[in-house]
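**Q** Below are the sequence and a predicted model; questions follow.
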Amino acid sequence: MIVVSLGGDAHRAVLLGRARVGTPEDAAAWLRGEALRLAVRLDPGPRTRWAAPGLVHPVRGPGPDAPTAMRAWAECPEQVRGVRALLAQGHPYTRRFQDPGGSWYELTAAPAENAGDPMNQPSPDVPRCEATGQVTQIVAELAMDVTRTAGAQPRSRIRCALAPHLTYEHQGIVRELSGGGGHVWGTFGAAVPVWRVRVAPPCPHWAGAAPCGLYDDHPGACVPARTSEPA
């Protein structure tokens, strides 16, 4: 089974978590744990260990409250049993929690054959992060020196090769390598030039709906490479 958590608004959706689990019981447990994880990060409770006593206290505002709804859903045994039963019958399950301003958080579980698994299906229409970064002279020299593989000259400016993501780090291709050698990838931030480079293969063609596993600390989902535009 595939289990997924998403967050978004009227303009875009962002992958927050994704896993493959074995049984409906595992899927329901993952969704419950993910709901509590997101709720705590969005709205820490008064007993949060990192906060001094009295620093965090309940405040009730108008409109929907996604963290409270996620806590209530996760702590309701009947809800969790219902999810397990639905999944055991081979049906998918989706639950969306609305927040003020049109933002939302969504939990989904489905049998792998019905989940639109991005591990097996290309996603050619994934939106792309619009961030761009500058490649300084010292970084360009580093991109030349970091590998002995022949390739193109470093670019002076790169575009993020990820789908829209929540982290402050962006990834782009500083230098194309020859003969299947991959790319020299660069890490940059908002108004911050490329500060790190590494050699890695191109993102897999199926990427776009989940972190592609290019390397361990990859910050987001890749967009499939298109030869008609620079990465």
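**A** That came in fine, so what should we check first?

**Q** make it CA atoms for all contacts and neighbour counts henceforth
**A** OK.

**Q** Could you double-check that residue 143 lies in contact with residue 184?
**A** Yes: using C-alpha atoms under 8 Å, residue 143 is in contact with residue 184, at 6.4 Å.

**Q** Now residue 64: closest residue in space that isn't a chain neighbour?
**A** Excluding its sequence neighbours, the residue lying closest to residue 64 (C-alpha to C-alpha, 6 or more residues apart in numbering) is residue 99, at 5.1 Å.

**Q** alright, now check it against this:
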Amino acid sequence: MAVRWLREEAIRTAGLVDPEPDAKWLRGGRAVLVSPTPGSPDVPQVLRDWADDEALQGAAMAVLAKREFFHFYTSDGQTGYSLSAMPLPVGFAGDWAAEIGAPSTA
């Protein structure tokens, strides 16, 4: 679930940084095309590429499955964009399941 959320956040962030010209939230507003810093990556495209790459998402899942911190970072030379997730123990889940009568997974 965490990687799915990170994927959606990557897409959402890319859309905020580089919106479609007909984006509803731009209606009536002013959008100004800004050239990227020479030599810097196209951050919205980097985020979209990560969101479309199943191998990179699989690597993120592998990191999280080992109970390790996952961090993806990109920058355009002026602003950094970060996606991160960390597994947290949820000891309450077993108690909650028992309380509602869910079958035990133990």
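**A** Sure thing, it's come through. Just so we're clear, the structure is a prediction, and the values are computed from it rather than from any experiment.

**Q** What is the aligned counterpart of the residue nearest to residue 64 of structure 1 in structure 2?
**A** Counting by TM-score structural alignment, residue 99 of structure 1 corresponds to residue 76 in structure 2.

**Q** Might you report the residue contacts of that match?
**A** Residues in contact with residue 76 of structure 2 (C-alpha atoms under 8 Å, 6 or more residues apart in numbering) are 36, 37, 40, 41, 42, 43.

**Q** Nearest to residue 94 of structure 2, out of these: which one, please.
**A** For the contacts of residue 76 of structure 2, the residue nearest residue 94 of structure 2 by C-alpha to C-alpha is residue 43; the value is 41.1 Å.

**Q** What does that closest one correspond to in structure 1?
**A** Correspondence of residue 43 of structure 2 to structure 1, assessed by TM-score structural alignment: residue 66.

**Q** So which elements touch the host helix or strand of residue 70 of structure 1?
**A** Under the criterion of DSSP states H and E, residue 70 of structure 1 resides in helix 66-74. Applying 3 or more C-alpha pairs under 8 Å, 6 or more residues apart in numbering; DSSP states H and E, one finds that helix 66-74 of structure 1 makes contact with helix 24-42, helix 77-88, strand 93-98.

**Q** do that again at 6 Å, thanks
**A** Here helix 66-74 of structure 1 touches helix 24-42, going by 3 or more C-alpha pairs under 6 Å, 6 or more residues apart in numbering; DSSP states H and E.

**Q** Give the buried residues for the helix it packs on.
**A** The neighbour-count check on helix 24-42 of structure 1 (16 or more other C-alpha atoms under 10 Å) flags 24-25, 27-32, 34-36, 38-40 as buried.
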